[in-house]
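Peer 1: sharing a sequence plus its predicted fold:
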Amino acid sequence: MTSAEFRAVYQALPADLQNRFSRLQRYVLVALECEGCVRVGVLTRLALRSAAAGVLDETATVLSLAELTLRAEPHTHPASVTAHRPRTAPRRRPVPVTGRIGRWVGTGPLTAATDASWKDGFGGTGFLTTDGRWGFGGHRMTPQDPVGPSKILVTELRAVRLLLSVVSPGTPMTVLVDSRGALDLLRRWRRGDTRALPAGCAAPDLPPLARLVARGDGLRFEHVKAHSGHLLNEAADALASIGRRHAAAELGIREAEERSAGLVDSFLRSWSQAAPLSA
């Protein structure tokens, strides 16, 4: 987005929205390498698109998500890398955390999004569903890890495993994934090819997942482009980031749970108001 395009929308807004957009304009006008800033920029662009269409209630909702993401996400700009200190894993292996927001129970048709996150030797998984269920998990990479060279792909698949630990695979559900490799394997498993596994991977949890997916008559897997502004994918990405940061001992369990519940509720509220735009 150019400065002129930003101003054209900005100048037609009420003063309160102008003040809020002015604090976020750098995230859409300046190229930033920070992952947290990229997510803020995606949401801010969505808010600007709603503003250009004259839907100010939706604009305010998505803008609130951008502001929440700005506060909640880690920001690791290139200039701060030299000051980075090595992280240590928590003494106990972190266990996956799941929850549910009651006011979304019964919302249909059921759609879910899963995602994975990797950074500095720590991986995270996340998922949410449109009926209010959510979860995150994380782990540290070790030399003994049996995932082989496919750690990112395996983590994407483990995010689906976490989802299916709380939603029966027999439940009619569309699952959105942003990894083409994961999507290919999931669809092969659905067709019954449960022996297909990532190259060089000996992770013992994947064959049971393959068989579970093969039996999931209600499951349908679809691709969604990462960091394209799709609300469910952005929320799953943020949950995976929380799981990774919890595994790296950057977030305590209480803070991680509170952030996750608030984030999911906000994203689902925006999804319910703008589903045609996000689908």
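Peer 2: All right, it came through fine.

Peer 1: make it CA atoms for all contacts and neighbour counts henceforth
Peer 2: Will do.

Peer 1: gap between whichever strand or helix holds residue 244 and the chain center?
Peer 2: Using DSSP states H and E, residue 244 sits within helix 231-247. Distance, stretch centre to chain centre, for helix 231-247: 4 Å (C-alpha atoms, centre = their mean, to the nearest Å).

Peer 1: thought residue 219 was touching residue 168?
Peer 2: No - using C-alpha atoms under 8 Å as the test, residue 219 is too far from residue 168 to be in contact (9.5 Å).

Peer 1: which of the two has more residues huddled nearby?
Peer 2: For the pair residue 219 and residue 168, the greater number of neighbours falls to residue 219 (19 against 14), based on other C-alpha atoms under 10 Å.

Peer 1: next, count neighbours for the residue nearest to that one when sequence neighbours are not counted.
Peer 2: Leaving out its chain neighbours, the residue that sits closest to residue 219 by C-alpha to C-alpha, 6 or more residues apart in numbering is residue 173, at 5.2 Å. When neighbours are defined as other C-alpha under 10 Å, residue 173 has 22 of them.

Peer 1: any buried residues in stretch 105-116, and which?
Peer 2: Using 16 or more other C-alpha atoms under 10 Å as the test for burial, stretch 105-116 gives 111, 112, 113, 114, 115, 116.

Peer 1: just the residues you listed now: which is nearest residue 211?
Peer 2: Distance to residue 211 across those (C-alpha to C-alpha) is lowest for residue 114, with 18.8 Å.

Peer 1: next, the closest one: secondary structure please.
Peer 2: strand (DSSP: H, G, I helix; E, B strand; the rest coil).

Peer 1: these two touch, right, it and residue 236?
Peer 2: Yes - Residue 114 is in contact with residue 236 according to C-alpha under 8 Å; the separation is 5.4 Å.

Peer 1: who touches both of those two?
Peer 2: Residues touching both residue 114 and residue 236 by C-alpha atoms under 8 Å, 6 or more residues apart in numbering: 126, 127, 128.

Peer 1: how about those residues in a markdown table, adding neighbour count?
Peer 2: Shown next, in a markdown table, are these (neighbours: other C-alpha atoms under 10 Å):
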| residue | neighbour count |
| --- | --- |
| 126 | 36 |
| 127 | 33 |
| 128 | 30 |
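
Peer 1: and here's the other structure:
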Amino acid sequence: MNHKVPGVPGLPDPIVLATDASVTPDLAASGYLATTGHTGLRAHAYPPYLARPSARVVVTELRAVYWGLSTVLSAHPGRPVETRVDNLQALTFLRRWQQGGSQMPDGYDTHLRSRGAQPSLVKLQMLAEYTPHLTFLHEKAHAGHPLNEAADSLSKLALRCLRGSVPHTELPRLIPLWAKGALRDYRRSLTTE
């Protein structure tokens, strides 16, 4: 589910995108929030063929980057984007892909999906390699960075929704509420630095 809330006005480039993921043994969820106001979350049962269990966290983290980047880049083509991730393994893949590497997480299946669709990490690898003005940075997890905390909360909200503890009908209210609060806190953090 993707949403657009008012972004952070008057910010110079680059656009900042924060992504995060939450994984259980059988479920995967991701969330993202950008200074443009684009935000989203996804959750699904984790297909066992996509990667070995040890790689599921990094795969889900990278899928969060893909969904966030593809949304932001389609709305703002050509603008520089700084993507902040809190998973060092995911960051390593992103930086290698920027340099032309093609290695995927352990056991990730790169075969075409249904109806001939490319796997999301193959599309992300191509975005990283061929899109100018992308920067990938590490953001320490649970250190109070407003955008990272919001992405983390959105991924956990997606898991709770999938499990049935949060009704789907609440998402249109909760996602913009959390995103607006995080963007407000991010604006404040810029003025105090």
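Peer 2: Looks like it came in fine. Remember, it's a predicted structure, so these values are computed and weren't measured experimentally.

Peer 1: circling back to that earlier point, inside strands: which ones of the shared contacts of residue 114 and residue 236 of the first structure?
Peer 2: Among these, DSSP state E puts 126, 127, 128 in strands.

Peer 1: any chance of those residues in CSV, plus distance to residue 203 of the first structure?
Peer 2: Formatted as CSV, those follow (distance: C-alpha to C-alpha, whole Å):
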residue, distance to residue 203 of the first structure
126, 19
127, 21
128, 24
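
Peer 1: nearest to residue 62 of the first structure, of those residues?
Peer 2: Nearest to residue 62 of the first structure among these, with distances taken as C-alpha to C-alpha, is residue 128, at 17.9 Å.

Peer 1: per the alignment, the closest one pairs with which residue of the second structure?
Peer 2: Counting by TM-score structural alignment, residue 128 of the first structure lines up with residue 33 in the second structure.

Peer 1: what about the closest residue to that match other than its chain neighbours, neighbour count?
Peer 2: Excluding its sequence neighbours, the residue lying closest to residue 33 of the second structure (C-alpha to C-alpha, 6+ apart) is residue 39, at 4.3 Å. Residue 39 of the second structure has 30 neighbours, counted by other C-alpha under 10 Å.

Peer 1: equivalent analysis for residue 92 of the second structure, please.
Peer 2: 14.

Peer 1: related to what we said a few turns ago, the helix holding residue 244 of the first structure aligns to what range in the second structure?
Peer 2: Across the second structure, the stretch matching helix 231-247 of the first structure (TM-score structural alignment) is residues 146-162.

Peer 1: mean deviation of the matching stretch from the first structure?
Peer 2: For stretch 146-162 of the second structure, the mean deviation from the first structure after alignment is 1.1 Å (mean C-alpha distance after the TM-score superposition for the first structure).

Peer 1: what does that stretch contact?
Peer 2: When contacts are defined by C-alpha under 8 Å, 6+ apart, stretch 146-162 of the second structure is touched by residues 17-22, 27-34, 40-44, 84-86, 139, 141-142, 166-168, 175, 178-179, 182-183, 185-186.

Peer 1: ok, of the ones in strands among the shared contacts of residue 114 and residue 236 of the first structure, which one's closest to residue 145 of the first structure?
Peer 2: Using C-alpha to C-alpha, those come closest to residue 145 of the first structure at residue 126, 20.1 Å.

Peer 1: got the contact list for the closest one?
Peer 2: Contacts of residue 126 of the first structure (C-alpha under 8 Å, 6+ apart): 114-116, 134-137, 159, 162, 236-241, 243.

Peer 1: what helix or strand is whatever residue of the first structure lines up with residue 96 of the second structure on?
Peer 2: In the first structure, the residue paired with residue 96 of the second structure is residue 188, using TM-score structural alignment. Using DSSP H and E, residue 188 of the first structure sits in helix 180-190.

Peer 1: ok, now residue 6 of the second structure?
Peer 2: Using DSSP H and E, residue 6 of the second structure falls outside every helix and strand.

Peer 1: aligned counterpart of it in the first structure, please.
Peer 2: Match for residue 6 of the second structure (TM-score structural alignment): residue 102.

Peer 1: let me know the angle separating the helix ranked longest in the first structure from helix 231-247.
Peer 2: Assignment by DSSP state H gives helix 253-278 as the longest helix of the first structure. Interaxial angle of helix 253-278 of the first structure relative to helix 231-247 (axes from the mean of the first three to the mean of the last three C-alpha atoms, to 10 degrees): 160 degrees.

Peer 1: in helix 253-278 of the first structure, what's buried?
Peer 2: Buried residues in helix 253-278 of the first structure, counted by 16+ other C-alpha under 10 Å: 253, 256-257, 259-261, 263-271, 274, 278.

Peer 1: also stretch 139-159 of the second structure?
Peer 2: Buried residues in stretch 139-159 of the second structure (16+ other C-alpha under 10 Å): 139, 145-159.

Peer 1: and residue 137 of the second structure, what element?
Peer 2: Per DSSP H and E: residue 137 of the second structure is located in strand 134-138.

Peer 1: report all helices and strands that that strand contacts.
Peer 2: If contacts are counted by 3 or more C-alpha pairs under 8 Å, 6 or more residues apart in numbering; DSSP states H and E, strand 134-138 of the second structure sits against strand 81-85, helix 88-98.
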